[in-house]
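> Got a predicted model here, sequence first, then my questions.
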Amino acid sequence: MAIRNLTGVSQFLLLGVSEELKLQHFIFGLFLSMYLITVFGNLLIILAVSSDSHLHTPMYFFLSNLSFVDICFTSTTIPKMLWNIQTQRKVITYEGCITQMYFFTLFAGLDILLLTVMAYDRFMAICHPLHYTVIMNPQVCELLVLVSWVISVLHSLLESLSLLRLSFCTFLEIPHFFCELNQMIQLASSDTFLNNVVMYSGAVFLAGGSFTCILHSYSRIVSSIGRISSSQGKYKAFSTCASHLSVVSLFYCTGLGVYLSSAGTHSFHSSATASVMYTVVTPMLNPFIYSLRNKDLKKGLKKLFRKLIIKGPIGIDG
């Protein structure tokens, strides 16, 4: 198979989750449904938090940012996949592939960092309740989100620039439904040592470092809850963390499942199927997890629906 320099590569073929023709209509309907649920579910969270002044707190500020990132996260991959199925064309240009990988890495990193910031917020609320409003003021919250964006942008830019140095085969088939960093590196025809160093270093720094911070926050939270005398107080303190802990567990477990699947079977298609869990299913379930387990958010959603039904367009409170 002929090999060209990276500047000579014009397009790749995304093979998708399955190449079975009889499954394409089912896959299209399934992914379209999950995408619409993800977008509308997370959009409702953002609107509920924005329109209800009682939800203008650090926890819901971070949650609305997470919902926005989840919408962007799924939008980097699913629309292109649906378009390919609908048009029966699997082509993605080289530039489009690099762009998709950049934004996918960017929003995946933001997901990780925002979950870490939310764990820190819960730690401050439970372990330092008297100083919580002073420490977690609006300026600090905005700064934490800004720092998360800067780190994610720089990390994604580094990964993308390192990928530009690689050469690929002239006719390259990617057995996945999007341009995923690890597979792109594995399919390259040139030396990938530097790329693997950058990729694994980034994974250790972002995913490993963030997970360590989350574990540390929750170890302190559990210790603080253990010192609460009343069972009602313990339940109330833990209930504020339950939704976030569920989302963290879902995100990291599905991500680990993708890694174990690809490492165990060495099958690209198995990895593509497993990737659906953390790229589509997790962002789709996040709004349900937070709304079903949170009384304040339920009230905010009810107020939102009343405004939609009675008053029409939503007025965003200051």
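That came through fine. Numbering: from 1, shown residues only.

> CA only for contacts and neighbour counts going forward, please
OK.

> Which helix or which strand is home to residue 49?
helix 24-51 (DSSP states H and E).

> same for that helix, what does it pack against?
Under the contact criterion of 3 or more Cα pairs under 8 Å, 6 or more residues apart in numbering; DSSP states H and E, helix 24-51 touches helix 58-75, helix 78-87, helix 282-292, helix 295-306.

> Second structure follows, compare the two:
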Amino acid sequence: MKVKLLSRNPDDYVRETKLDIQRVPRNYDPSLHPFEVSREYTRALNATKLERVFAKPFLASLDGHRDGVNCLAKHTTNLSTLLSGSCDGEVKVWNLTKRECVRTLQAHEGFVRGMVVRHCGTSFFTVGDDKTIKQWKIEAPAYGEEEEPLNTILGKTVFTGLDHHRKEGVFATCGQQVDVWDEQRSSPIRSFTWGVDSFSAVRFNPVETELLASCASDRSIVLYDMREPAPLKKVIMTMRSNTVCWNPMEAYYFTCSNEDYNLYTYDMRHLDKPITVHMDHVSAVLDLDYSPTGKEFVSASFDKTIRIFPKDGGHSRLV
């Protein structure tokens, strides 16, 4: 006669402290788990979906600058090319597809205050604290050639912003005043002032290409027409605006980023009040840019966040 005895050692399954992992005896006989494959498949599918739902939009970081990055410029015809200018006067050209720097040049002494690519995409302009405007080739110099600017214009004051006309060889700078320059001349063809100490940003309208907008130090946003001898309109806000950006699909609409933590979208035909106030940032909004569709824009703030807003929505859809 055989007697089978079940015996368990308490040391195998009783925890000495509550920090120990509980040991659970399991029977791995596949006949006892008929739905294991389908259950594991469902689990894996849910995990993949959740990973996609909570995935951050971050793709890569472009490392290489030795000082803070002060300005960026997109290429007008090539999506994979990006330019960045830093506080030590260095400009880098990046290939976004390969996520690497393809060219580095020492453009200015001091901060690079603004950069813009020419409308045809063959060259780009930079302005800096050394009171100069420089034009550079997009392509790197051939082997043995010096890295020299195509053109250098010496200004009287420090330039704080720069933008290029969408169709012609004309660009605009801002500093103590807003100047419109012809690429073939070393002096501005037009200068606009409206009793303001300085301007922080200037932008051409991508649709109505003769119109400009600028942000001034007296908390105002000033609109200009290059065909007119004087500025067109002015709207004064409670706090100062840092940048302004036109909607690329709706000619009369522009959005400004303000120090009061909000962004404001205006119709230039009715400047008495904004169409939409975009809230959610918890510190001063420093910069913004529209998507090519004009349906939404991205903003960057001193609160260390980047937010994506619909053009007619008061709150961001992504942070």
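Cool, got the structure. Worth saying up front: this structure is predicted, and the values here are computed from it rather than measured.

> Quantify their similarity with the TM-score.
Scored against TM-score structural alignment, normalised by the length of the first structure, the superposed chains reach a TM-score of 0.20; 116 aligned residues with a Cα RMSD of 7.2 Å.

> In TSV: the helices and strands packed on helix 24-51 of the first structure, plus distance to residue 219 of the first structure and mean neighbour count.
Formatted as TSV, those follow (distance: least, Cα to Cα, whole Å; neighbours: other Cα atoms under 10 Å):
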stretch	distance to residue 219 of the first structure	mean neighbour count
helix 58-75	19	21
helix 78-87	37	17
helix 282-292	22	20
helix 295-306	25	17
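
> Which of the ones you listed sits closest to residue 233 of the first structure?
helix 295-306 (16.4 Å; Cα to Cα).

> which helices and strands sit right next to that closest one?
helix 24-51, helix 282-292.

> picking up where we left off before, closest one to residue 135 of the first structure among the helices and strands packed on helix 24-51 of the first structure?
Closest of these to residue 135 of the first structure is helix 58-75, at 10.6 Å (criterion: Cα to Cα).

> next one: that closest one to chain centre, how far?
Its chain's C-alpha centre and that of helix 58-75 of the first structure lie 9 Å apart, by Cα atoms, centre = their mean, to the nearest Å.

> angle of it against helix 282-292?
Going by axes from the mean of the first three to the mean of the last three Cα atoms, to 10 degrees, helix 58-75 of the first structure is angled at 150 degrees with respect to helix 282-292.

> what's in contact with helix 58-75 of the first structure?
35, 38-39, 42-43, 45-46, 49, 55, 103-104, 107-108, 110-111, 114-115, 117-118, 121-122, 136-138, 141, 145, 279-280, 283, 287 (Cα atoms under 8 Å, 6 or more residues apart in numbering).

> The residue nearest to residue 297 of the second structure when sequence neighbours are not counted: how many residues sit nearby?
Spatial nearest neighbour of residue 297 of the second structure, excluding adjacent residues (Cα to Cα, 6 or more residues apart in numbering): residue 290 at 4.1 Å. Neighbourhood size, residue 290 of the second structure [other Cα atoms under 10 Å]: 22.

> which stretches of the stretch 51-200 of the first structure form strands?
All strands of the stretch 51-200 of the first structure, identified by DSSP state E, counting those that start in this stretch, fall at 91-93, 168-169, 173-174.

> Please identify the most buried of those strands.
Comparing the strands of the stretch 51-200 of the first structure by mean neighbour count (mean count of other Cα atoms under 10 Å), strand 168-169 ranks first with a mean of 20.

> Having no further points to raise, I will conclude here.
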